[in-house]
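**Q** Generate a structure from the sequence data that follows.
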Amino acid sequence: MENYVWLFATAGGAAILGLALAYGLSTQRRLSRTEKEQQDNKVEDLYGKR
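**A** Predicted coordinates:
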């Protein structure tokens, strides 16, 4: 019985982590063209041009 508890804890933890990662990746949205340009401009202002 003790082995099943560890199996559930290990497999269950990995499954929960996998589901959380899948959810996070599926709900992430891409930046629009305007947002991407604004982000690039801010980064250039912060770090300077190359």
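**Q** C-alpha only now, for contacts and for neighbours.
**A** Will do.
**Q** So which residues of the protein form helices?
**A** Assigned by DSSP state H, the chain shows helices spanning 2-27, 33-47.
**Q** Now tabulate those helices in JSON lines and tack on mean neighbour count.
**A** Shown next, in JSON lines, are the helices of the chain (neighbours: other Cα atoms under 10 Å):
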{"stretch": "helix 2-27", "mean neighbour count": "11"}
{"stretch": "helix 33-47", "mean neighbour count": "11"}
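**Q** and for comparison, fold this next one:
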Amino acid sequence: MNIPLYDIREAMKAMDKNVEYISVCQTGRRAAAAAFVMTQHGFLVVTLNYNPMFEL
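**A** Down below sits the predicted model:
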């Protein structure tokens, strides 16, 4: 599912806390913010960051 950071608080109402979520964005800043908000509400979240040093 793709949820904009602006909508994450509303979307969490319908999300399962027993599922591990991956938060991702182009720079990693919004992903970190979303993960922070979600973990504060009891969700298990990991962030996936793009690192151009590992580009193939």
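**Q** Quick TM-score on the pair, please.
**A** The TM-score (TM-score structural alignment, normalised by the length of structure 1) is 0.30; 19 aligned residues with a Cα RMSD of 2.5 Å.
**Q** For the closest residue to residue 46 of structure 2 other than its chain neighbours, grab the count of nearby residues.
**A** Using Cα to Cα, 6 or more residues apart in numbering and skipping residues adjacent in sequence, the residue nearest residue 46 of structure 2 is residue 22, 5.0 Å away. If you count neighbours by other Cα atoms under 10 Å, residue 22 of structure 2 ends up with 14.
**Q** before we move on, which element is residue 38 of structure 2 in?
**A** Secondary structure from DSSP states H and E places residue 38 of structure 2 in helix 29-40.
**Q** so what does that helix touch, helix or strand wise?
**A** If you count contacts as 3 or more Cα pairs under 8 Å, 6 or more residues apart in numbering; DSSP states H and E, helix 29-40 of structure 2 packs onto strand 20-24, strand 44-48.
**Q** right, and the residue nearest to residue 46 of structure 2 touches residue 38 too?
**A** No. Contact criterion Cα atoms under 8 Å: residue 22 of structure 2 and residue 38 do not qualify, at 10.7 Å.
**Q** hey, what's in contact with both of those two?
**A** Counting by Cα atoms under 8 Å, 6 or more residues apart in numbering, the residues touching both residue 22 of structure 2 and residue 38 are residue 45.
**Q** Can you check which of the helices and strands packed on helix 29-40 of structure 2 gets nearest to residue 32 of structure 2?
**A** strand 44-48 (6.5 Å; Cα to Cα).
**Q** Same question for that closest one: list its buried residues.
**A** By neighbour count on 16 or more other Cα atoms under 10 Å, the buried set for strand 44-48 of structure 2 is 44-47.
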